[in-house]
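>>> Here is my input; please provide its structure:
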Amino acid sequence: MFTGLVEEVGTLKSIQRKGEAMVLDIQAKVILSDLKLGDSIAVNGVCLTATSYGGSSFTVDVMPETYRHTNLRELKTGSRINLERAMAAGGRFGGHIVQGHVDGTGTITGISRDQNAVVYEIAPEEGRIFKYIIPQGSITVDGISLTVVQSSAGAFTVSVIPHTLAETALALKRTGDTVNLECDVIGKYVEHLLGLGGGKHEPDKPKERSSVDLKLLVENGFA
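All right, here's what the predicted structure looks like:
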C-alpha cells in the first residue's frame, strides 16, 4: 500500500522492450537507501516489483497488462518518474489509501494558474471511472495524492501547490500528455459490496448491479 506522497523523482536510464513487455532501469537515490529484492515501488503510480538493484539504479518488469493500461508504455530514456516506496507499518499516513492499481489513464486538457496554485484539467479515457471522482474527494495522478476540485461530464480538475510541483514530475507535463489515474478505493469497495446484495450473489451467475445513490447508502447503513 502507498499514500500518494512522492518520495523522489527518478530518471529512466534505459528501457528494454519485447513486444508489450518491458524492463525499466531507473536511476534513483532515496528509494535505494533500504531497497530489497521483491520490494514494491510505485512508479508513476503503478505498483511494480524491484527485480534487481545496484549502484544508483534499480530495475522493474512491466507486464503486457500494465503496458496496455498505463502511461508507462510512453516512457523514453531520460523520462522523469515519480517514485514512492510501499508505506511502512509505523509510518505517518499523509496522503490517502493508494494501491498502485491504476484504473485508467487521462489526458491533460488544460493547465492554468490560480494565484499560487496550478490547476490541471484532466479528461479520463474511460467514462466509467467518473462515478468515483467527486469534488473534494481523493484521486491519484501519476502516483500523486491530490484532491478533486471540480468534476464534470468529461473532465475533472485538481489544484496543485508549489511544493508538489517542485517535488514531482507533474511540473514537466504539458497539455496533451497522459497521466495514470487511480480513484479512491473506498468508493469502489462500497459499490462492489452493495452490488453483491449482502453476499447472496452467486459467482457463476452475473447479477445486474443497482446504481449507488443516497437512498441505497442509507438503506444499507453507509449514510
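>>> going forward, measure contacts between C-alpha atoms and count neighbours the same way
Noted.
>>> chain center to stretch 184-201: distance?
From the chain centre to the centre of stretch 184-201 is a distance of 21 Å (C-alpha atoms, centre = their mean, to the nearest Å).
>>> how about it: buried residues?
184, 185, 191, 194, 195, 196 (16 or more other C-alpha atoms under 10 Å).
>>> Put together TSV for the residues you listed, with secondary structure and distance to residue 148 on each row.
Shown next, in TSV, are the buried residues of stretch 184-201 (DSSP: H, G, I helix; E, B strand; the rest coil; distance: C-alpha to C-alpha, whole Å):
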residue	secondary structure	distance to residue 148
184	coil	11
185	helix	15
191	helix	20
194	helix	24
195	helix	25
196	coil	28
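>>> from those, which single one is nearest residue 95?
Nearest to residue 95 among those: residue 184, at 11.3 Å, using C-alpha to C-alpha.
>>> and residue 175, what does it touch?
107, 108, 109, 110, 111 (C-alpha atoms under 8 Å, 6 or more residues apart in numbering).
>>> picking that back up, could I get the buried residues of stretch 184-201 as TSV with distance to residue 54?
Output for these, formatted as TSV (distance: C-alpha to C-alpha, whole Å):
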residue	distance to residue 54
184	34
185	34
191	43
194	47
195	47
196	47
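>>> Tell me the one among these nearest to residue 7.
Out of the buried residues of stretch 184-201, the member with the shortest distance to residue 7 (by C-alpha to C-alpha) is residue 184, at 20.3 Å.
>>> And that closest one, how close does it get to residue 131?
As for residue 184, its distance to residue 131 is 11 Å (criterion: C-alpha to C-alpha, to the nearest Å).
>>> Buried residues, stretch 97-113. List them.
Buried, per 16+ other C-alpha under 10 Å, within stretch 97-113: 97-109, 111.
>>> What distance do you get for residue 111 to residue 175?
7 Å.
>>> Sorry, wrong one. I was asking about residue 94.
Taking C-alpha to C-alpha, one finds residue 94 at 29 Å from residue 175.
>>> Next: residue 85.
28 Å.
>>> same check, this time on residue 133
Residue 133 sits 21 Å away from residue 175, going by C-alpha to C-alpha.
>>> Another sequence for comparison is provided below:
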Amino acid sequence: MFTGIVEELGEFLRLDWHGEGGVAAIRGPLVSSDARPGDSIAVNGVCLTVVIADGDGFTVDVMKETFDRSALGSLRPGDPVNLERAATLQTRLGGHLVQGHVDGVGTIMARTPGERWDDVTIALPPGMSRYVVEKGSITVDGVSLTVVSVSDSDFAVSLIPTTLELTTLGRKGVGDLVNLEVDVIGKYVEKMVGVRA
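Model (predicted):
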C-alpha cells in the first residue's frame, strides 16, 4: 500500500528482456537506502518487488501483465521515474490509499501553464470514468491528485509547484502516456452495490 506522495525522482537505467517480461534497473538512492529483497517500491505508480538493492539503485522483475496494463514499457534509459516506498503503520497518509495496481494508461491531452500551477487534461481509457469523481482522488504516475473536473472521456487536474518540481508530471507534455489508478474504494462500493441489486 502507498500514499501517492512521491519520495524521490529516480532514473530508469535499463530493461533486460527475458521472454515477454524483463528485469528493470532503477536508480533511487533514497528509496534504495533501506530496501531489501522482497520490499515493494512504486515506480510511476506501479507496485514492483525489489529483487536486488545495491545502495543507490535496485532491480525488479516486470511481468507481461504489468507491461500490458501500464506505460512502463515506454520508458527509456535516462527517463525520470516517480518512486515511493510502501507505507508503514507509522506513515502519514498525506495523499490517499494507493495500491500500486494500475487500472489503465491515460494520455495527456492538454496542458495549460498558469502563474503558479499547470492545468492538465488527461484522456481516460474506456469505462474508467465511472470511478473518477470531481474533487475525488486519482493516482497519475504514482502521484495522488485531486480531480478538478471529469467527463466520460477525460479528467482534469491542477499541478502545484511542488508537484511540478518534484515529480515526472512537471516534465510530461501533450501526447505522453501516464499510469492511472482510480480510488479503490469506488470499485469496492460498485461491487457491493452490484451484488445486492
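>>> Helices along structure 1, start to end?
64-69, 162-167, 185-195, 214-219 (DSSP state H).
>>> which other residues reach the second one?
Around helix 162-167 of structure 1, the neighbours that count as contacts under C-alpha under 8 Å, 6+ apart are 6, 7, 8, 9, 116, 117, 118, 171.
>>> how many neighbours does the counterpart of the second one in structure 2 have?
Using TM-score structural alignment, the partner of residue 7 of structure 1 in structure 2 is residue 7. For residue 7 of structure 2, the neighbour count with other C-alpha atoms under 10 Å is 15.
>>> same deal with residue 153 of structure 1?
8.
>>> tell me the contacts of it?
residue 130.
>>> Would you mind measuring from it to residue 128 of structure 1?
11 Å.
>>> Also residue 112 of structure 1?
On the measure of C-alpha to C-alpha, residue 112 of structure 1 and residue 128 of structure 1 end up 26 Å apart.
>>> The closest residue to residue 25 of structure 2 other than its chain neighbours and residue 38 of structure 2, how far apart?
Sequence neighbours aside, residue 59 is the residue nearest to residue 25 of structure 2 in space, at 4.4 Å (criterion: C-alpha to C-alpha, 6 or more residues apart in numbering). Applying C-alpha to C-alpha, the value for residue 59 of structure 2 to residue 38 of structure 2 is 11 Å.
>>> can you list residues touching both of those two?
Contact with both residue 59 of structure 2 and residue 38 is made by residues 50, 51, according to C-alpha under 8 Å, 6+ apart.
>>> Comparing those two, which shows the higher neighbour count?
Counted by other C-alpha under 10 Å, residue 59 of structure 2 and residue 38 do not tie: residue 59 has more neighbours, with 21 against 13.
>>> which ones are touching the more buried one?
Applying C-alpha under 8 Å, 6+ apart to residue 59 of structure 2 gives the contacts 23, 24, 25, 26, 50, 51, 52, 53.
>>> Please point out which of these structure 1 shares.
Compared against structure 1 with both residues aligned by TM-score structural alignment, their matches' C-alpha atoms under 8 Å, the contacts of residue 59 of structure 2 retain 23, 24, 25, 26, 50, 51, 52, 53.
>>> Same list (those) but as JSON lines, adding distance to residue 141 of structure 2.
As requested, these are arranged in JSON lines below (distance: C-alpha to C-alpha, whole Å):
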{"residue": "23", "distance to residue 141 of structure 2": "20"}
{"residue": "24", "distance to residue 141 of structure 2": "17"}
{"residue": "25", "distance to residue 141 of structure 2": "18"}
{"residue": "26", "distance to residue 141 of structure 2": "16"}
{"residue": "50", "distance to residue 141 of structure 2": "19"}
{"residue": "51", "distance to residue 141 of structure 2": "22"}
{"residue": "52", "distance to residue 141 of structure 2": "23"}
{"residue": "53", "distance to residue 141 of structure 2": "22"}
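>>> any chance of those in JSON lines, plus distance to residue 67 of structure 2 and neighbour count?
Output for these, formatted as JSON lines (distance: C-alpha to C-alpha, whole Å; neighbours: other C-alpha atoms under 10 Å):
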{"residue": "23", "distance to residue 67 of structure 2": "12", "neighbour count": "16"}
{"residue": "24", "distance to residue 67 of structure 2": "12", "neighbour count": "19"}
{"residue": "25", "distance to residue 67 of structure 2": "15", "neighbour count": "22"}
{"residue": "26", "distance to residue 67 of structure 2": "16", "neighbour count": "26"}
{"residue": "50", "distance to residue 67 of structure 2": "17", "neighbour count": "20"}
{"residue": "51", "distance to residue 67 of structure 2": "18", "neighbour count": "18"}
{"residue": "52", "distance to residue 67 of structure 2": "20", "neighbour count": "18"}
{"residue": "53", "distance to residue 67 of structure 2": "22", "neighbour count": "24"}
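>>> and of the helices of structure 1, who's closest to residue 33 of structure 1?
Closest to residue 33 of structure 1 of those is helix 162-167 (C-alpha to C-alpha; 18.2 Å).
>>> Residue 34 of structure 2 -> structure 1?
Using TM-score structural alignment, residue 34 of structure 2 pairs with residue 34 in structure 1.
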